[in-house]
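Chemist: any chance you can model this:
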Amino acid sequence: MIGALAKAVFGSANDRYVKSLDKIVATINALEPQLEDFSDAELSAQTAKFRQQLEGGKTLDQILPEAFATVREASKRVLGMRHFDVQLIGGIVLHRGEIAEMRTGEGKTLVATLATYLNAIEGKGVHVVTVNDYLARRDAEWMGRIHQFLGLTVGVIVPNLPEHARRDAYAADITYGTNNEFGFDYLRDNMKQERTQQVHRPFNYAIVDEVDSILIDEARTPLIISGPTEDKSDLYIALDQLVKTLPADLYEADEKTKNISLTEEGVEHVEQLLIANGVISTDNLYDVENTLVVHHLDQALRANVMFKRDIDYIEKDGKIVIIDEFTGRMMDGRRWSNGLHQAVEAKEGVKIEPENQTMASITFQNYFRMYPKLSGMTGTAATEAAEFWDIYKLNVVEIPTNLPVQRIDEEDEFYKNTADKFQAIAKSIREKQDLGQPVLVGTVSIEKSELLSGYLKKEGVEHAVLNARFHEQEAHIVAQAGRLRAVTIATNMAGRGTDIQLGGNVEFRIEDELKDLEEGPKRDLEIDRIKAEVAAERQKVKDAGGLFVLGTERHESRRIDNQLRGRAGRQGDPGLSRFYLCLEDDLLRIFGPDTLFAKMMNSNLADGEAIGSKWLSKAIETAQKKVEARNYEVRKQVVEYDNVMNDQRKVIYEQRSEVMDADAVDDVVTDMRVDAINTMVGTACPPESYPEQWDIQTLKARVADVLGMEPPIDAWMEEEALEPDIIEERLVTLAEEKMAAKIGETDPSIWRQIEKSILLDRLDHHWKEHLATLDALRQVVFLRAYAQKQPINEYKQEAFGLFENMLEAIREDVTRVLMTAQLRMAEPPPPLPELPEFLTGHIDPFFGTDDAEGVGRIAGAEAILGSLAGAPHPTVGPGGAEGDSNPYAGLDISRNAPCPCGSGQKYKHCHGAA
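Modeler: All right, here's what the predicted structure looks like:
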């Protein structure tokens, strides 16, 4: 009560903070008349002036007012768009390393140009992170015109970009790209052999668009680069056939976590079937030798019971394509991990691709925390403000709208079942269409979109469907969703990046209707006609009530619902929103209070009857909060486990960088050799033990294996007062002599390069194996909770021990290779084998799901292998000669990517065909 009164009198903390920025905005506005008198050349010269001021000791905060005023004036001249005062406030918030929450239609893309320009003046690089490639390209081209006008360089990072172009894009003052591309490039950089092959510059500043989608929704799934392993198709098929015969009472399923497990009766039944079919040879399914079978049996169960066709995935061109649960888009080329994708392929009877092994991974939390300054913008962040602060130390600031919001948000309507609900939705949509009011319908899956489409066809309602099957056309469909009588069904509206304007979008209509008309008076007349038609139609839509946003059910997250609602009522336009729910919705069925809804609705509602109540809406919000809290715990768990790996990742990547930057690594190699010898002797001859207790035979075998020597250890043992440190010294001396002789046989510069290559190669090999071991450890460590142990503490302890073992193995392996390898400087090396296609994935470590877009061969991987083999690896076109008949032969294009020629075929079936 007192808090509410104080807030009414003094305003909230957010209101006071925003109001405190008014002085800076006033200073920016005061500079506008002065800058309006500048010529284009004088305005462009501002950048050089600002750089001089920074070199002279001024700070970014001190030049902010004039820099922002310069960007505003440049935007007016280049784009015909003037930043509102609230957009200037948003720009200040971004520059301060905070999250600007701005409603849909408030111009977040334009807001970003302010902070981007100011921070790019330093020349250290600014990354603007978007949710998909379309937006990255669009924003780089559209907003990049302002920056280029002011003398800054702009780059864009998209999949399958050649290495040299990727490096140039990162070298630009401002770089646009997706979160996945930035993260994968970081991982790729740390798989390369030379510093000159890397593309990233040191981290400086990033602005994350749709920050809640990237740093919250996608943060549960780490980025993973992987390579193929052996084929186990027969096992997948055998287990799939077995699972399809299992009665439902032999397993227990948990829809909340998508986990499934056999009952005791189920285990006995499956054991008998597996033994009868020769899949396992022991009587106990859980024997150590059957670990692989148990793992893939679990995945086959999950694939058949928990993963639904047209909801979690679709079959397209004989392949299983994952559907992004957040955006509803197809994620071509993405694959679930840990054998789950293969299990789904076996289930659907399509070709089974081999599994992949992790080669590098990182979570978005740990990737984005490497930026010294980070900020973000979105329409919906307040509900996750606590998580943004806990994980990223980012404060959320709500920016007021430029004009008051006129949208009316109606109470939810509840129905008994899906059929009643969809009939009511179809009827309501037809009524709105008859009035001329445009309708945007939000669904949670492709299946629901197509189901509703069927109801609308029965009602005779013309409509467009926007989901994963048609995402190539999505920008054009969304752009016209505000036209008179338009009905648009969208699987998800988060991150669509295209504004819904009442009456239609002028730019998209010009692009669609006048694409074949050349520049000239005739085209100008047609443009004037389109503008007049859009203005007239806009008024008619306003009179009809503006855009009507209709949700077919509630999402697990309140933010997704708010994103959908926010599409209506932009820039002071009228609008309406309403959600339709029923007992069969996933949220109510899985998380809702069963007794409340079952008793109240099943007994009191007639077929087709609806009920609306603030009390019921509150119950729904409570269910959503439960899901959000559960998802937050999952994300916290992910970052807790990745923090363990992150500490180790930093050590390994720092060591790689030091090795790459060093002219010679002979001192490192020498230390490794001494440490390896100390470990061998220390293991065979423990401290404070008697010579009779020493394991001399093992020591001799280890010395022969690692050092390639057979010193007279037996003779040494006959000496009196022999100590382990004396053996160590003698072995070190002999090893040094052998190594000096080997080095003397070759050119010192060549030997230095050999040492670097072997050190990096062995480091990468053991790190990859270590990642696989940690993956396996994370899968089983939860079982220790049954022993009253904390899984995360157990994981930390064992991961530390495994890391020490890995470092020891690296030292020994490098020593073995250098001491025992025979150098032959004769014939040129044979041609390199074809490089395996390394996949980029975005894998959920607990559920195995993959959330990323685009797939590609590791950029520059040929150069990596070429460096190790000492020979280049030319790209050969289909004609047999380098580049012959293939204009794209020199580009690093994935064989599974669409061909750049626009044929619609994959590259390997088109210009990339052998």
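
Chemist: could you use CA atoms for every contact and neighbour count after this?
Modeler: Fine.

Chemist: any idea which helix or strand comes after the longest strand seen in the chain?
Modeler: Ranked by residue count and defined by DSSP state E, the top strand of the chain is strand 574-582. Next helix or strand after strand 574-582 toward the C-terminus (DSSP states H and E): helix 586-591.

Chemist: now that next one: buried residues?
Modeler: Buried positions in helix 586-591, judged by neighbour count with 16 or more other Cα atoms under 10 Å: 586-588, 591.

Chemist: which one of those is nearest W615?
Modeler: Set against W615, the nearest of the buried residues of helix 586-591 by Cα to Cα is L588 (14.7 Å).

Chemist: now do the contacts for the closest one.
Modeler: L588 sits next to 582, 594, 620, 623 when contact means Cα atoms under 8 Å, 6 or more residues apart in numbering.

Chemist: any idea how far the nearest residue to the second one once chain neighbours are set aside is from G379?
Modeler: With sequence-adjacent residues excluded and distances taken as Cα to Cα, 6 or more residues apart in numbering, D594 is closest to L588, at 7.9 Å. Taking Cα to Cα, to the nearest Å as the criterion, L588 is separated from G379 by 26 Å.

Chemist: one more to line up against the first:
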Amino acid sequence: MKGRPVGLPAGRDVTERSREGTVMALRDRLRRLVQKPGSTDLAPFRAVVADAATREERVRALSDAELTAAAGALDGNDPAELCALGREAARRALGERPYDVQLLGTLALLSGHVAEMATGEGKTLAGALAAAGYALRGHRVHVMSVNDYLARRDAEWMGPLYERLGVTVAWIGQSSTPAERRAAYTADVTYAPVSEVGFDLLRDRLATGPGDPLQPAPDVALVDEADSVLVDEAMVPLVLAGASDLDAASPRYADLVRRLRPGLHYATDEEARNVQLTPVGARQVERVLGVDLYAPENLDTLTAVNVALHAEVLLHRDVDYIVRDGRVKLISESRGRVALLQRWPDGLQAAVEAKERLEASPSGEILDSVTVQELIGRYPVRCGMTGTAMAVSGQLREFYDLGIAVIPPHRPRIRVDEPDRLYATTEDRDTALVEEIVEVHATGRPLLVGTRDIAESERLARRLTRAGLSPVVLNAKNDAEEAEIIAGAGALGALTVSTQMAGRGTDIRLGGASEADRDEVAALGGLLVIGTGRYHSSRLDDQLRGRGGRQGDPGGSVFFTSLRDDLVTHYAPDRHYKGPADADGRVHDKGAHWILGYAQRVAEGVSLEIHRNTWRYNHLIGLQRKDLLAERDEILKGDLAARTVSEGAPAKYTELAGTAGEQAVAEAARQLLLFHLDRRWSEHLAFLADLREGIHLRSLGRGLDPLVEFHREAVPAGKRLSAEARTRALKAFESLTATPEGIDLTGASLNRPSATWTYIAHDNPFGTLDDRAFRGLVTLFQGKHRRP
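Modeler: Model prediction:
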């Protein structure tokens, strides 16, 4: 809005006003230079926070009842009043007065951004104030976390704050009953794991009565650990399955491939993402099974052997999964935790269970699925918070239209992040790593050593034990002890070896939980975080670093890496360093360090392209699902079913209505159409899965674009879906009989699954065929990132 600057007297000299305007412009330009490129300008938010500060004394004089009433009367166009009321409510309810930077985070969320806030800066409180702000504007808010523990913890922790502001709050977990879920969704703010929100959506999509759905219409989604949920797990399918007669994997295939020898009977590609039988291996399998493996009639046998081989060779215990309580538990690569409810597609899941000689878990047909990206995309308003967002700002903008607001810390960060210590070989790296840990531990300085998987954490712990140390190990095998381990990780003399799970969502306090030795630990330099190698994403590196130096605490971080790490050998296989190393095998050459960063950039680029490619396939499926759900909603809540049967089978409609009444006929028609529409959708999903997996074999040989070929068959199949469902429903309708008591549906074969369950599909850990083709993009990205 143009006009004289606020606060300037009207009669002030024009030259003076011009000079002040020039100074302000220069200051604004300097601020834009200082802030991170691509991030949101915080100046408007700072002005609001400053305005809120002028109201603090007045708001503090309000009684509790007056405070609640003032919140209820809030004008949505007065964010400063919200900040002032929210700050005072937090002070009274939680004993915490939000810092200015927390209010900046709140305003960023209320503006529909992702707030990047460092570890320990109070994201939970900032998120709660934003959720309350949305609720007071009349919105219903779903605060999505990554697990049950955080959903319940944050809802209960922030409960008194919400109550003071007159906002209702509830939470949902894996064990919540349908009645508890229904009640929770009526609250102004509902905390829940993103998976549970998705599962409830899938169950609602199979509702057979107008009052059955649990969820309200999507409104506001506030996502915690937004980068993990919106990027790392964006294309993860949440699945609703129904019982079927699918056979479990035969243990004989697991026994067979266990006896095959690498190099002789099978070979893997450079990235260990694919494995195939050699001619010698194929003949060996044929001798054992007594079949012609490649004969058309033995396709199922060939598939079973290949799946068993994938399970045996490419999936590793204590890296990709653990065995706990007689079950295979998958490990989340980005979090290092057990991936609750997650499983591989049925054939592969059963093959791993057979490999581990475990009882097979239930298998079934997929009734419906939804990706995390599609789930979040349903919400008209989206926002989120995390400690590491800028590294994926492009993806957040591209796939969710979300900007990033980088919130400065309350106290300046003084953590010392050392350059990588790079070694020529993994052996040199590991030796130096142990020596460094022993030396630092002797001073009493607490150490957190981050490893890339469970197996590595346990190998390192054994080496440290042989060196006379007593490390505490935190990984997915003992995640129940996480809170206790993390509480002591900052204590004097603490030595913790952990996977990527280390304390996400919690703080490591100097001096331990009681902070008894805080001053002594601080004098030693605070918590030292050591990484045993770079992750495939720089964000995961930053998340590990962020375990130390919280809220201005002293701390340090350093990564021990090698030129033989998987990151380099997989993503920069053509980059060979032949320069010198010192007596300990350490490499100081800048070119060698460039290779490491280059490999990580290639890995991130390939990951992005796979995300885009997967989205291109799923986008079409999402559009088809949207059309189907619109029709299903008309059937469920309107008279579409009755109109369909009255127009498609008028004589039968008249006959049944004359006997049982039009209302009974309408309900019978509703159940028939819903059943056959759901049935056709399940069949369509199976068809699309097979089509996508096989499309490359058919298109590559002819030089065609696999995505175009996929659309060529998927689009017309989707258009036929609704008509085929109606045809089936009308055929079943013609066979119905009626009495004055109602219509008999028993003969219509409306056999919905006797049992359903939900899980998160680890949608082929080796990549589908189209994903594996995208691995060829490594070469492309190598070209883009070549050193000038």
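
Chemist: where does the TM-score land?
Modeler: Here the TM-score for the pair of chains, by TM-score structural alignment, normalised by the length of the second structure, is 0.88; 734 aligned residues with a Cα RMSD of 2.6 Å.

Chemist: ok so, going back, the residue nearest to D594 of the first structure -> the second structure?
Modeler: Counting by TM-score structural alignment, L588 of the first structure corresponds to V568 in the second structure.

Chemist: swap in G151 of the first structure?
Modeler: For G151 of the first structure, the residue aligned by TM-score structural alignment is G166.

Chemist: that match against A70, yeah?
Modeler: No - assessed by Cα atoms under 8 Å, G166 of the second structure is found out of contact with A70, at 9.6 Å.

Chemist: now do stretch 286-297 of the second structure: distance to the chain's middle.
Modeler: On the basis of Cα atoms, centre = their mean, to the nearest Å, stretch 286-297 of the second structure is displaced by 42 Å from the centre of the chain it belongs to.

Chemist: all strands of the stretch 151-300 of the second structure, in order?
Modeler: 169-171, 189-193, 220-224, 237-243, 266-268, 275-277 (DSSP state E, counting those that start in this stretch).

Chemist: give the aligned equivalent of E693 of the second structure in the first structure.
Modeler: So, by TM-score structural alignment, E693 of the second structure is matched to Q779.

Chemist: what's the burial count for its match?
Modeler: Around Q779 of the first structure there are 11 other residues, counting by other Cα atoms under 10 Å.

Chemist: what about it, which helix or strand?
Modeler: helix 748-780.

Chemist: for L802 of the first structure, same thing?
Modeler: helix 791-820.

Chemist: can you give me the helices in the stretch 501-650 of the second structure?
Modeler: Along the stretch 501-650 of the second structure, counting by DSSP state H, counting those that start in this stretch, helices occupy 518-523, 538-545, 566-571, 590-637, 640-648, 650-660.

Chemist: ok, average deviation of the first one from the first structure?
Modeler: Once the two are superposed, helix 518-523 of the second structure sits an average of 0.8 Å from its aligned residues in the first structure (mean Cα distance after the TM-score superposition for the first structure).

Chemist: give me the buried positions along that helix.
Modeler: Neighbour counts over helix 518-523 of the second structure (16+ other Cα under 10 Å) mark 518, 520-522 as buried.

Chemist: sec struct for Y367 of the first structure, please.
Modeler: Three-state call for Y367 of the first structure (DSSP: H, G, I helix; E, B strand; the rest coil): helix.

Chemist: which residue lines up with it in the second structure?
Modeler: That one, Y367 of the first structure, aligns with L375 by TM-score structural alignment.

Chemist: next one: F414 of the first structure
Modeler: Under TM-score structural alignment, F414 of the first structure pairs with L422 in the second structure.

Chemist: count of neighbours near its match?
Modeler: Neighbourhood size, L422 of the second structure [other Cα under 10 Å]: 24.

Chemist: show me the contacts for the equivalent of D154 of the second structure over in the first structure.
Modeler: Alignment note (TM-score structural alignment): D154 of the second structure maps to D139 of the first structure. By Cα under 8 Å, 6+ apart, the contact set of D139 of the first structure is 109, 176.

Chemist: now do the one 10 residues further on
Modeler: Taking Cα under 8 Å, 6+ apart as the criterion, F149 of the first structure is in contact with 44, 74, 78.

Chemist: residue contacts, the counterpart of T532 of the second structure in the first structure?
Modeler: T532 of the second structure maps onto T552 in the first structure, with residues paired by TM-score structural alignment. Contact partners of T552 of the first structure, counting by Cα under 8 Å, 6+ apart, are 422, 425, 441-444, 579-581.

Chemist: distance-wise, check T552 of the first structure relative to L484 of the first structure.
Modeler: Applying Cα to Cα to T552 of the first structure and L484 of the first structure gives a distance of 21 Å.

Chemist: ok so, going back, out of the helices of the stretch 501-650 of the second structure, which comes closest to E81 of the second structure?
Modeler: helix 538-545 (34.1 Å).
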